[in-house]
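*Asks:* Just the structure for this:
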Amino acid sequence: MTETALSLPTRPPRLPGTRAVRPRAAASLVLLRETSDGPAVLMGVRSGAHRFMPNRLVFPGGRVDPADHRVAFAAPPPSTLAASFGALATALAAAAIRETFEETGLRLAAPAPRGARLPRGGWSHFVAGGWLPAADALVPLCRLVTPSFSPIRFDARFLLAPAERLSGELRGNGELEFLRWIPLAEAEVLDLALPQRVVLREVADWLAADAAARAARRAPLWRETGPHLVRVPPL
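*Replies:* Here you go, the predicted structure:
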């Protein structure tokens, strides 16, 4: 079962007169598949060139771009996403799907309906061949806001998706390296950053729930409260 509070690393007090950086909206896709070693998730090592979490094992994802608010879907997100993430849910789904394709080569998509207008710009490679994002299988997993002491902050939503809905060949683009499917039992003992530990515990909690509990579930928020990262609502 998921813990409801985790200790944050110690940090120096903020300088007088300074404010915390405003977090930017972001989304990550937690891809789940069954293996001979049990359920596994796709993770990769973030490039050392990044300012945010360099050389750490993470899930594919990134910030929401303006084009993510306008892209059409071959299959729109389920209503459960809006119930958990509000008006931004559709853009978050688009961002998670687009970033995952860019970083892993895996496409969560379906053929575009006849006559559909295909987006350009940051979506041009994704839609090549007549594809549009398919978000109907997405599950709202959790929301996590980077603690206020970080110089780079995200208001990140994590979405769960079944690997059997993916197409494409697994490959990195330099942003994520050493991509591989990691069994949950192995991931639990790795040296992971706090956000990834939180997400993995939410995955385990979702897997342990029955169909009725999954249908009624709303994505919890993990936020900074004093020296802890606290789950709202608690279990």
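*Asks:* From here on, just use CA atoms for contacts and neighbour counts.
*Replies:* Noted.
*Asks:* May I have the distance across stretch 124-140, first residue to last?
*Replies:* Between the opening and closing residues of stretch 124-140 lies a distance of 26 Å (C-alpha to C-alpha, to the nearest Å).
*Asks:* so who does residue 38 touch?
*Replies:* When contacts are counted by C-alpha atoms under 8 Å, 6 or more residues apart in numbering, residue 38 touches 183-185.
*Asks:* Relative to residue 196, which of those residues is nearest.
*Replies:* Checking the contacts of residue 38 against residue 196 with C-alpha to C-alpha, the nearest one is residue 184 at 11.6 Å.
*Asks:* which residues does the closest one contact?
*Replies:* The contact partners of residue 184, taken as C-alpha under 8 Å, 6+ apart, are 38-41, 200, 204.
*Asks:* Return the member of those nearest to residue 79.
*Replies:* residue 204 (22.7 Å).
*Asks:* would you say that closest one is within a strand?
*Replies:* No: with the criterion set as DSSP: H, G, I helix; E, B strand; the rest coil, the secondary structure at residue 204 is helix rather than a strand.
*Asks:* all helices of this protein, in order?
*Replies:* Read by DSSP state H, the chain holds these helices, from start to end of the chain: 79-85, 89-104, 124-127, 184-187, 194-208, 211-216.
*Asks:* Residue 133 is nearest to which of the ones you listed?
*Replies:* Closest to residue 133 of the helices of the chain is helix 89-104 (C-alpha to C-alpha; 6.9 Å).
*Asks:* Also this sequence, please, to line up against the first:
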Amino acid sequence: MTTQAHERPYFPAPDAVLHDNGIRFDSYRRDDTEVRVSYLPPGAVVAPQSRAEAQVGMVFRGELSATVGGVTKLMKPEHDVYVVPPGVELSAVNTSSSETVVLEIRRDKAGESCPAPSGYFLEPLESRKFVKMDVTFFLADWIELMIADIPGGGEMPYHKHSHEQIGICLEGRYDMTVEETSHELRFGGTYFCASQEGHSAANPHTGMARSLNIFIPPRYHRVPKPGDDQDSEQESP
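*Replies:* Sure, this is the predicted structure:
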């Protein structure tokens, strides 16, 4: 990609960073939200640190021993998600003999509450079919993650909603359109879709494509508030 991030706010170009400890990452950013695709070599250590941003992370490949607020979990690929509120300490180590790839969202939006689930970690809420795609959901009070398999020829029709949506290509390649801007996403490629920005996705290829989609606040599984007896928001694309 050669277009600069400020010229394509929906599909920002990544900034590549390499640390002295061998950890490298690609950083994609729009406004108050950053997506990081991090590559941790065997034995790499992320030192304990608390940050001003909320952090949400998932292992895509390999494994990671993560400690959040004193709670430690060995995270498996696409099965465990950590949710770290601002000011809570996070540390991690790649205890395996292979490279670990971590997908992380960092967010610092004024006035937004980002509480953690009990124990700081999420496991899959459910897996099912949705618009001819196999999808798996993870849910916290303020954020929802959806892994979607997009079959060859599959598509998500153009639509809008009030929720912010962020997406990361995990495997294969697919075409993403936000407003009138289209871009082919490959591994790590990220899009940012603000509230009421129209968007669609299509896989014109024969092979499967996979994506991680983040909704803020939750879109398909609305988290009920105390005393809220209303039905959940009607599900639509």
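*Asks:* Overlay them and tell me the TM-score.
*Replies:* A TM-score of 0.26 describes the superposed chains when it is computed by TM-score structural alignment, normalised by the length of structure 1; 111 aligned residues with a C-alpha RMSD of 6.2 Å.
*Asks:* State the distance from residue 155 of structure 2 to residue 214 of structure 2.
*Replies:* In this structure, residue 155 of structure 2 and residue 214 of structure 2 are separated by 18 Å, where distance is defined by C-alpha to C-alpha.
*Asks:* more neighbours, the two?
*Replies:* residue 214 (23 against 19; other C-alpha atoms under 10 Å).
*Asks:* doesn't residue 139 make contact with that one?
*Replies:* No: no contact is recorded between residue 214 of structure 2 and residue 139 when judged using C-alpha atoms under 8 Å, the distance being 10.0 Å.
*Asks:* Pull up the overlap in contacts between these two.
*Replies:* Taking C-alpha under 8 Å, 6+ apart as the contact rule, residue 214 of structure 2 and residue 139 both touch residue 145.
*Asks:* residues near residue 107 of structure 2, how many?
*Replies:* Under the neighbour criterion other C-alpha under 10 Å, residue 107 of structure 2 is assigned a count of 21.
*Asks:* Tell me how far the residue lying closest to it once chain neighbours are set aside lies from residue 56 of structure 2.
*Replies:* The shortest distance from residue 107 of structure 2 to any residue other than its chain neighbours is 4.5 Å, reached at residue 33 (C-alpha to C-alpha, 6 or more residues apart in numbering). As for residue 33 of structure 2, its distance to residue 56 of structure 2 is 11 Å (criterion: C-alpha to C-alpha).
*Asks:* Show me which of these two is the more surrounded one.
*Replies:* Neighbours were counted for residue 33 of structure 2 and for residue 56 using other C-alpha under 10 Å; residue 56 has more, 21 against 16.
*Asks:* Nearest spatial neighbour of that one, chain-adjacent residues omitted?
*Replies:* Closest residue to residue 56 of structure 2 apart from its sequence neighbours, by C-alpha to C-alpha, 6+ apart: residue 83 at 4.6 Å.
*Asks:* wait, is the one you found part of a strand?
*Replies:* Yes: applying three-state DSSP, one finds residue 83 of structure 2 inside a strand.
*Asks:* Could you double-check that residue 97 of structure 1 sits in contact with residue 133?
*Replies:* Yes: here residue 97 of structure 1 reaches residue 133: they are 6.9 Å apart, a contact under C-alpha under 8 Å.
*Asks:* These two: which has the busier surroundings?
*Replies:* Counting neighbours by other C-alpha under 10 Å for residue 97 of structure 1 and for residue 133 shows that residue 97 has the greater number, 29 against 25.
*Asks:* now the strands for structure 1?
*Replies:* When assigned using DSSP state E, the strands of structure 1 occupy the ranges 5-7, 24-35, 38-46, 57-58, 61-63, 109-111, 131-133, 139-145, 154-162, 176-183, 221-225, 228-232.
*Asks:* Just the buried residues of the last one, please?
*Replies:* If I follow you right, that is strand 228-232 of structure 1. Within strand 228-232 of structure 1, the residues that qualify as buried are 228-231, counting by 16 or more other C-alpha atoms under 10 Å.
*Asks:* just the residues you listed now: which is nearest residue 81 of structure 1?
*Replies:* In terms of C-alpha to C-alpha, no member of the buried residues of strand 228-232 of structure 1 lies closer to residue 81 of structure 1 than residue 231, at 18.5 Å.
*Asks:* Surely that closest one touches residue 7?
*Replies:* No: in this structure, residue 231 of structure 1 sits apart from residue 7 without contact. The criterion is C-alpha under 8 Å, and the distance is 11.8 Å.
*Asks:* Disregarding residues adjacent in the polypeptide, which is nearest to residue 47 of structure 2?
*Replies:* Excluding its sequence neighbours, the residue lying closest to residue 47 of structure 2 (C-alpha to C-alpha, 6+ apart) is residue 91, at 5.3 Å.
*Asks:* In space, what's closest to residue 139 of structure 1 - neighbours in sequence excluded?
*Replies:* Leaving out its chain neighbours, the residue that sits closest to residue 139 of structure 1 by C-alpha to C-alpha, 6+ apart is residue 160, at 4.8 Å.
*Asks:* gap between the one you found and residue 28 of structure 1?
*Replies:* Separation of residue 160 of structure 1 from residue 28 of structure 1 (C-alpha to C-alpha) stands at 9 Å.
*Asks:* of those two, who's got more company?
*Replies:* Between residue 160 of structure 1 and residue 28, counting by other C-alpha under 10 Å, residue 28 is the more crowded of the two (24 against 21).
*Asks:* tally of neighbours for the closest residue in space to the more buried one that isn't next to it in sequence?
*Replies:* Of all residues not flanking residue 28 of structure 1 in the chain, residue 61 sits nearest, at 3.9 Å (C-alpha to C-alpha, 6+ apart). Applying other C-alpha under 10 Å, we find 26 residues neighbouring residue 61 of structure 1.
*Asks:* contacting residues for residue 61 of structure 1?
*Replies:* For residue 61 of structure 1, the contact set (C-alpha under 8 Å, 6+ apart) comprises 26-29, 95-97, 99-100, 103.
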